[in-house]
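Chemist: model this:
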Amino acid sequence: MKEEELKLLENEFCLGCARSCDLLQPNCERGLVKMQEILEEYKKRDD
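Modeler: I've put the predicted structure just below:
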């Protein structure tokens, strides 16, 4: 995955977060941390 794709994915998550965060995580910040962990895994696979 390219860096731009990762950023786009992260941005989409942030935009959706306000709507879906209550379902995903107790708060948005924790959801975003989880998303960052997922993005790190993608980066590792590409290396």
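
Chemist: switch to C-alpha atoms for all contacts and neighbour counts from now on
Modeler: OK.

Chemist: and Cys17, how many neighbours?
Modeler: The number of residues packed near Cys17 is 19, by other Cα atoms under 10 Å.

Chemist: also this sequence, please, to line up against the first:
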Amino acid sequence: MGVLTLGIPTHVAVLTSVFGRLTPYGESLELNRLVLLDEVPANADTGQ
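Modeler: Okay, the predicted model is just below:
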């Protein structure tokens, strides 16, 4: 179906500015890449 990769944010405020209770670089990751096969229906990556 697909692959995603997560990584450490490049800046301390990437996620902690939105989710202030997270410990920077310890409790937050960002989505680096998301690849879906062409056979996956439209909007499948939205979670709806």
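
Chemist: care to give me the TM-score?
Modeler: TM-score of the superposed chains, computed with TM-score structural alignment, normalised by the length of structure 1, equals 0.28; 30 aligned residues with a Cα RMSD of 3.7 Å.

Chemist: from Val14 of structure 2, how far off is Leu36 of structure 2?
Modeler: Distance of Leu36 of structure 2 to Val14 of structure 2, given as Cα to Cα, to the nearest Å: 25 Å.

Chemist: those two: who's more crowded?
Modeler: Neighbour totals were compared for Leu36 of structure 2 and Val14, and Val14 leads with 16 against 13 (other Cα under 10 Å).

Chemist: ok so that one is a helix residue?
Modeler: Yes - according to DSSP: H, G, I helix; E, B strand; the rest coil, Val14 of structure 2 belongs to a helix.

Chemist: excluding chain neighbours, what is closest to the most centrally placed residue in structure 1?
Modeler: Centroid-nearest residue in structure 1, with Cα atoms, centre = their mean: Met35, separated by 2.9 Å. Distances taken as Cα to Cα, 6 or more residues apart in numbering place Glu10 nearest to Met35 of structure 1, at 7.2 Å, with adjacent residues excluded.

Chemist: so that neighbour is in contact with Val33, correct?
Modeler: No - in this structure, Glu10 of structure 1 is not within contact of Val33 by Cα atoms under 8 Å, at 10.5 Å.

Chemist: which one of these two is surrounded by more residues?
Modeler: Glu10 (17 against 11).

Chemist: can you tell me the element that one falls in?
Modeler: helix 3-24 (DSSP states H and E).

Chemist: name the residues of the next helix or strand after that helix that come out as buried.
Modeler: The helix or strand immediately downstream of helix 3-24 of structure 1 is helix 28-46, counting by DSSP H and E. By 16 or more other Cα atoms under 10 Å, the buried positions in helix 28-46 of structure 1 come out as Cys28, Gly31, Leu32, Met35, Leu39.
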